[in-house]
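Asks: what would the 3D arrangement of this be:
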Amino acid sequence: MTSESPRPTFTELGVAVEITDALEALGITHTFAIQEYTLPIALDGHDLIGQARTGMGKTYGFGVPLLDRVFDSADVEEIDGTPRALVIVPTRELAVQVGDDLQRAAVNLPLTVFTIYGGTPYEEQTEALKSGVDVVVGTPGRLLDLQQRGTLELDRVAILVLDEADEMLDLGFLPDIEKLMRTLTHRHQTMLFSATMPGPILTLARSFLDRPVHIRAEAADSSTTHASTRQVVFQAHRMDKEAITARILQAKGRGRTIIFARTKRTAAQVAEDLAARGFSVGSVHGDMGQPARERSLNAFRTGAIDILVATDVAARGIDVDDVTHVINYQTPDDPMTYVHRIGRTGRAGHEGIAVTLVGYDELAKWTAIDQELGLGQPDPPQWFSTSPELYTALSIPEGAGDRVGPSRKVLGGAAVRTSPRRRR
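Replies: As a prediction, the model looks like this:
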């Protein structure tokens, strides 16, 4: 054979027709690697650890068997309005994304999927739980709060999922997760998904999972970055980065683009600058309120804007498969942050381009990232906004300049304030 055989379909793996019909309506028939490997084990009710990078299809890797088993499994109690499945995720944005994905897959099932996260009033969540919820997706803090209030009943949860466990560790949620897991004293299935497996996550798995099967969707020695992502790295003067970015955003074939900054202030300033140059841009960073962040993220997901400037923490949970470009406006602090950033493109079979602008004062950081990940680019070239090499490497039209139209407003908020905020 001259090419690989296609991966099995969800139908071939024994998924209920109600779910496969819903997936087919979304254009999804064949599995990705993580789904192919996890489904047979998860459908049988076994505990498992799924290890795969961002964008490899983990949500339906656990979501499809979860829905299938809650809908029709002999070892899951019949639904009665108390949760049968609990999915714990690190951020509000990811909770919304996972909840939406599960709802789409469950459209033909008599199941209620509900998403719970902090920063919103309790009343709506309390009323929904009283009315009856079969599958809960939520963030650790609010889930624990509702459980301790007696509003969220977990004594009949048959399936527990921890998604992006390493990010929950990074954000300091491990104590809350352990408290939630200790409330599930009855027999249940646990699925833990994580891109990396640091020591505390391995300890968590050993403490709470029952003889889990460890699944890797790729070889242990495979590259930590997607092969479908082309990485372009060069040194750029700090004062020239905005002009360089404006030209990159005019590259041929550019679609949705995420620009990463290390600080809230820089994220806000870059968004303001690009909007002033005529680009349709939104921002997400920690100084924005949750409603403003959600407006930006929803506009990016729906295509109302095609550029999002984000800090690393604010960008967690952005799950969009057709991001064509990632721009590291500031070099990340460590190798895994670099991997997570550029993992936003080149996803789900798409090709992507990751551009890193290494400031002259950031060269030491880049060298450490390059050595750790074995990228083979320890001494990136120096390019400017007028360098022919920049235009050639990124397919930028010859006439591209600093502006593309009249000034616009940034969706999602203005620049970070420079004066201290008063406490109310």
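Asks: use CA for all of it now, contacts and neighbours both
Replies: Noted.
Asks: stretch 30-49: end-to-end distance?
Replies: 22 Å (Cα to Cα, to the nearest Å).
Asks: D240 versus R403, what's the distance?
Replies: 14 Å.
Asks: tell me which of those two has more neighbours.
Replies: Between R403 and D240, R403 has the larger neighbour count (other Cα atoms under 10 Å), namely 17 against 14.
Asks: what helix or strand is that one located in?
Replies: Secondary structure assignment for R403, by DSSP states H and E: no helix or strand.
Asks: do you know how far it is from Q250?
Replies: 10 Å.
Asks: identify the contacts common to these two.
Replies: Common neighbours of R403 and Q250 are not found (criterion: Cα atoms under 8 Å, 6 or more residues apart in numbering).
Asks: count the residues that sit near Y37.
Replies: Around Y37 there are 16 other residues, counting by other Cα under 10 Å.
Asks: ok, now which ones touch it?
Replies: Applying Cα under 8 Å, 6+ apart, the residues near Y37 are I215, A217.
Asks: how close does it sit to S207?
Replies: From Y37 across to S207, the span is 24 Å (Cα to Cα).
Asks: go on, G150?
Replies: Separation of G150 from S207 (Cα to Cα): 25 Å.
Asks: check V161 too.
Replies: Taking Cα to Cα, one finds V161 at 15 Å from S207.
Asks: higher neighbour count, the two?
Replies: Ranked by neighbour count (other Cα under 10 Å), V161 and S207 place V161 first, with 23 against 10.
Asks: show me which residues of whichever strand or helix holds the more buried one are buried.
Replies: Assessed by DSSP H and E, V161 sits inside strand 159-162. Across strand 159-162, burial judged by 16 or more other Cα atoms under 10 Å covers I159, L160, V161, L162.
Asks: ok, those vs P140, which is closest?
Replies: L162 (10.0 Å; Cα to Cα).
Asks: just checking, that closest one touches V87?
Replies: Yes - in terms of Cα atoms under 8 Å, L162 counts as a neighbour of V87; the distance is 6.1 Å.
Asks: picking up where we left off before, turn the buried residues of strand 159-162 into a markdown table, columns for distance to E372.
Replies: Listed next are the buried residues of strand 159-162 as a markdown table, based on distance: Cα to Cα, whole Å:
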| residue | distance to E372 |
| --- | --- |
| I159 | 37 |
| L160 | 34 |
| V161 | 31 |
| L162 | 28 |
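Asks: what are the ranges of the helices in the stretch 251-400 of the chain?
Replies: Using DSSP state H, counting those that start in this stretch, the helices of the stretch 251-400 of the chain run over 264-276, 290-302, 312-315, 335-342, 363-373, 388-393.
Asks: another one to check against the first:
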Amino acid sequence: MTFQEFNFKTNLQKSIDDAGFKEPSPIQKDAIPVILEGKDIVGQAHTGTGKTAAFGLPILNMMKCNKEVEAVVIVPTRELAMQVSDELFKFGKYLDINTATVYGGQSYSRQLKHISNASILVATPGRFLDLLRDKKINIKPNYVILDEADEMLDMGFLDDIKEIFTYMPKQRQTLMFSATMPNAIKQLAKTILNEPEFITVTTSEITNSKIKQAFYVVDEYERDDALIRLYDYKNPDKSIIFCRTKKEVDRLSTFLVSQGFGAKGLHGDMEQRQREEAINAFKKGRLDVLIATDVAARGLDVNDVTHVFNYHLPFDSESYVHRIGRTGRAGKEGVAVSIVTPHEFRMLQKIQKSTGGRLEAKTIPNIKSVKDKKTNSLVEKIKAHKVDDSALLIIENLKEEYDISTIAFKLASMLTSATSVKGSNTIGKSHKDIEKLIESAVRNSSRNNDKRGGQRRRGPRSGGFKNNRNKSSSSSSSSNRRRRS
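Replies: Down below sits the predicted model:
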């Protein structure tokens, strides 16, 4: 099945094509037709299965685009709010649709100004409820979407959600998405939805089993050194480095070029011509390293990417899945490397739990390890290299002054410049340090689980941390849809 079969508006289909979407995911395939029929749904699907497009595309297709808030998307965190808003704006760019993002920590006046020009409002529960209670906004959306409902339940937002819906019009289409279905979510669905259709996509593993995933723990100031050392050691043929921000992409691309890498950046602020030039150069092999924001995670289709590096972890699991999915394509094996600090262990836990992926904890190689690997690689290249006539002439000329051993040593010395390694001998945390961090993360997770029981929490849900080594993950998925009244 292709997206063309949904018969979306021409301008919406154009943005889908721009994003590189070809075939709908299971949740998109099942949910989009039901939403287009105007029915309420409860979609059970893990992060990384394409939920934003599953509700965003049909809603955009049905909207009248009349310069008032027609749709509200409620999400648990500001990071997810920004991501969902960006993705919906991208899909609606040819429909003249603006999005507004509302969350705590920003000025009310600025957010209210954005809301006044928006057709879609993406909000976290606390700030959205404040605006409604204080009558700073008076909106009557036709569509209301709850994304990651179980996450909001775990964070203590259940009462806020219930109160928010007292301000929503009775005549509306309501969509709820949740990775799990605890009783509280089922009861909420009965309260706020009208005869919903339940759509379930169960996925034991949503990451490609051919992708070997690993993480390296460093202090913040070591990120650049760690990246260079890992590149020296792994020597990737073609790779993508993912960054969170456009500014980070620009800085890192400049830094890598100064270190002798054939690298270019890719982000949304670049002109279309510049972006196309970078992508074409990367696809055709004129460029070995592409440094990108998540704008490239969807639309970039290159089958020979050997490595993906997460310079920083993304803010959510779905972005992680899209990022590492750029390698291990067309049946080939791939490698996904994440550089993390101890402060990012919570996000690492969430990614492992949401994706079912097995990320192996590794230490960054020291200088000797890298030199040994480079030397072994150089020896193998020398063995495989064919001798040509011009080389024989050079040797004959040199034999007039030196014996054959001296000539060999001189030539080898010239070649060994390629085995030089920069930076400190030791970068990042040791295995012992990492084990302590993992133990601490597991303890904190257990402590948070014990504290839940209805208390209001503002941090993301903790999950069990896995320290799996040398194990491959298998993936299987099935989708099922059934109707309930």
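Asks: roughly how far apart are A19 of structure 2 and Y108 of structure 2?
Replies: Taking Cα to Cα as the measure, A19 of structure 2 falls 32 Å from Y108 of structure 2.
Asks: what lines up with E164 of structure 1 in structure 2?
Replies: Aligning on TM-score structural alignment places E164 of structure 1 opposite E148 in structure 2.
Asks: and if you look at G45 of structure 1?
Replies: So, by TM-score structural alignment, G45 of structure 1 is matched to G38.
Asks: now that match: closest residue in space, sequence neighbours ignored.
Replies: Distances taken as Cα to Cα, 6 or more residues apart in numbering put Q173 closest to G38 of structure 2, at 6.6 Å, once the chain neighbours are dropped.
Asks: just M56 of structure 1 next, same as before
Replies: A348 (6.0 Å).
Asks: give the burial count for the one you found, as a bare number.
Replies: A348 of structure 1, neighbours per other Cα under 10 Å, totals 15.
Asks: residues touching it, list them.
Replies: Contacts of A348 of structure 1 by Cα under 8 Å, 6+ apart are F32, G55, M56, G57, D321.
Asks: run the last query once more with 7 Å
Replies: A348 of structure 1 makes contact with G55, M56, D321, according to Cα atoms under 7 Å, 6 or more residues apart in numbering.
Asks: most neighbours, which of the residues you listed?
Replies: Ranked by neighbour count (other Cα under 10 Å), the contacts of A348 of structure 1 have M56 at the top, with 23 neighbours.
Asks: if we can go back for a sec, neighbour count: A19 and Y108 of structure 2, which is higher?
Replies: Under the criterion of other Cα under 10 Å, the comparison of A19 of structure 2 against Y108 puts A19 first, with 18 against 15.
Asks: longest single helix anywhere in structure 2?
Replies: What stands out as the longest helix in structure 2, according to DSSP state H, is helix 431-451.
Asks: how would you label E153 of structure 1: helix, strand or coil?
Replies: Here E153 of structure 1 is coil, with the state taken from DSSP: H, G, I helix; E, B strand; the rest coil.
Asks: and it, what's its match in structure 2?
Replies: Alignment note: E153 of structure 1 maps to N138 in structure 2; criterion TM-score structural alignment.
Asks: pull up the gap between the closest residue to its match other than its chain neighbours and K190 of structure 2, please.
Replies: Among residues not flanking N138 of structure 2 along the chain, L132 sits closest, at 7.2 Å (Cα to Cα, 6+ apart). Note on L132 of structure 2: its distance to K190 of structure 2, by Cα to Cα, is 23 Å.
Asks: pick out whichever of those two has more residues nearby.
Replies: The residue with more neighbours, out of L132 of structure 2 and K190, is L132; 17 against 12, by other Cα under 10 Å.
Asks: now that one: how far from M181 of structure 2?
Replies: Separation of L132 of structure 2 from M181 of structure 2 (Cα to Cα) stands at 28 Å.
Asks: one more: A214 of structure 2?
Replies: Distance, A214 of structure 2 to M181 of structure 2, using Cα to Cα: 31 Å.
Asks: please say which of those two ends up with more neighbours.
Replies: Using other Cα under 10 Å as the criterion, A214 of structure 2 and M181 rank with A214 on top: 19 against 15.
Asks: helix, strand or coil for the more buried one?
Replies: Applying three-state DSSP: A214 of structure 2 is strand.
Asks: and it, what pairs with it in structure 1?
Replies: Using TM-score structural alignment, the partner of A214 of structure 2 in structure 1 is V232.
Asks: who's in contact with the nearest residue to its match once chain neighbours are set aside?
Replies: Residue nearest to V232 of structure 1 in three dimensions, not counting chain neighbours: V355, with 4.8 Å by Cα to Cα, 6+ apart. Contact partners of V355 of structure 1, counting by Cα under 7 Å, 6+ apart, are Q231, V232, V233, V326, I327, N328.
Asks: could you dump those residues to TSV with distance to T225 of structure 1?
Replies: Below are the contacts of V355 of structure 1 laid out as TSV (distance: Cα to Cα, whole Å):
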residue	distance to T225 of structure 1
Q231	10
V232	13
V233	14
V326	13
I327	15
N328	15
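Asks: what are the ranges of the helices in the stretch 51-200 of structure 2?
Replies: Secondary structure of the stretch 51-200 of structure 2 by DSSP H, counting those that start in this stretch: the helices cover 51-62, 78-91, 108-116, 125-133, 149-154, 158-164, 183-192.
Asks: out of those, which comes closest to I407 of structure 2?
Replies: Smallest distance to I407 of structure 2 across the helices of the stretch 51-200 of structure 2 (Cα to Cα): 60.1 Å, for helix 78-91.
Asks: read off where the closest one ends up in structure 1.
Replies: Against structure 1, helix 78-91 of structure 2 falls on residues 92-105 (TM-score structural alignment).
Asks: contact partners for the aligned residue in structure 2 for L66 of structure 1?
Replies: Applying TM-score structural alignment, one finds that L66 of structure 1 aligns to I59 in structure 2. Taking Cα under 7 Å, 6+ apart, we find I59 of structure 2 in contact with no residue.
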